[in-house]
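A.B. asks: sequence plus predicted model, see below.
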Amino acid sequence: MNAVLNVIAATVILVGALLALTAAIGIVRFPDTLSRMHSATKPQVVGLILVLIGAVIRLRGNIDIWMLVLVGLFTILTAPVIAHMVGRVAYREQRGRDGLLAVNEMADDELDQEDD
């Protein structure tokens, strides 16, 4: 049973590391910030969570498991907030690029703010 859990832990860690690698490649390869946000948040967070799950399986019975759980929770809570803030700044900085967004809901917000 111990060997099976070690194989499962190694597999989950490897899959998580591959997801994190694809996220890093996406950050380098995508042309603009709004495109890079996808690879900077979703696969990176899922990859980290998978690595942490693999580490928890591997370290079963150790006191350090709770620290790994806290790292995972903190990442899940902060990644959407960071992506939202980066997205708003990137939108403001790249306004000159027409056709970048299929639906531009923030343009209506800016018009409402200018009217006030």
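C.D. replies: All right, it came through fine. The shown structure was predicted, so the numbers you read here are calculated from the model rather than taken from an experiment. Numbering: from 1, shown residues only.
A.B. asks: switch to C-alpha atoms for all contacts and neighbour counts from now on
C.D. replies: OK.
A.B. asks: and Gly72, what helix or strand is that in?
C.D. replies: helix 65-93 (DSSP states H and E).
A.B. asks: ok, structure two:
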Amino acid sequence: MSLESVLDVIGSVLILIGASFTLTAAIGLVRLPDVLNRMHAGSKPQTLGFLMLCVGLSLVLRDGSATAMLAVAACLQLVTSPVATQVMAKAAYRTGQYRADLVVEDREREVEDRDDRDGDAGNR
């Protein structure tokens, strides 16, 4: 087997695994009960699946400009997905768009945060 054949097989396997992760994320978006769980399903496996697709495509294509474009897309995905998920989670939590029976709230942490904010306001 030549090196090109091995790279094609590895790339194809990575593309299939990445596609299955992305399919899992899509199924999770439909099947999970509330916003917070759906966001987890939409961000974690989707990001990993996209990265595997990018690596698999770069192995199959073996073109410098395509690999550079895939690397840029992968980096942008790694930067934007966690930030967007965090912002959506905060918005869903603040507006009550979640199932309260599935969320464990840390009341002590809320008291500490409130005390910290009150303490900081007094120092100004």
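C.D. replies: Yes, it's here. Not measured: the values here are computed from a predicted model.
A.B. asks: rewinding a little: how about the helix holding Gly72 of the first structure: buried residues?
C.D. replies: Under the neighbour-count criterion of 16 or more other Cα atoms under 10 Å, helix 65-93 of the first structure has Ile65, Leu68, Gly72, Thr75, Ile76, Ala83, Gly87, Tyr91 buried.
A.B. asks: give me the spatial nearest neighbour of the third one, chain neighbours excluded.
C.D. replies: If I follow you right, that is Gly72 of the first structure. Distance criterion Cα to Cα, 6 or more residues apart in numbering; nearest residue to Gly72 of the first structure, sequence neighbours excluded, is Ile49 at 6.0 Å.
A.B. asks: what's the match for that neighbour in the second structure?
C.D. replies: With TM-score structural alignment as the criterion, Ile49 of the first structure lines up with Leu51 in the second structure.
A.B. asks: once you drop chain neighbours, what's closest to the residue positioned nearest the centre of the second structure?
C.D. replies: Here the mean C-alpha position of the second structure is nearest to the C-alpha of Ser43 (Cα atoms, centre = their mean), at a distance of 2.7 Å. Residue nearest to Ser43 of the second structure in three dimensions, not counting chain neighbours: Ser81, with 6.4 Å by Cα to Cα, 6+ apart.
A.B. asks: wait, doesn't that neighbour sit right on Pro45?
C.D. replies: No - with contacts counted by Cα atoms under 8 Å, Ser81 of the second structure stays clear of Pro45, the gap being 11.2 Å.
A.B. asks: and the residue nearest to Ser43 of the second structure, how far from Gln97 of the second structure?
C.D. replies: Ser81 of the second structure sits 20 Å away from Gln97 of the second structure, taking Cα to Cα, to the nearest Å as the criterion.
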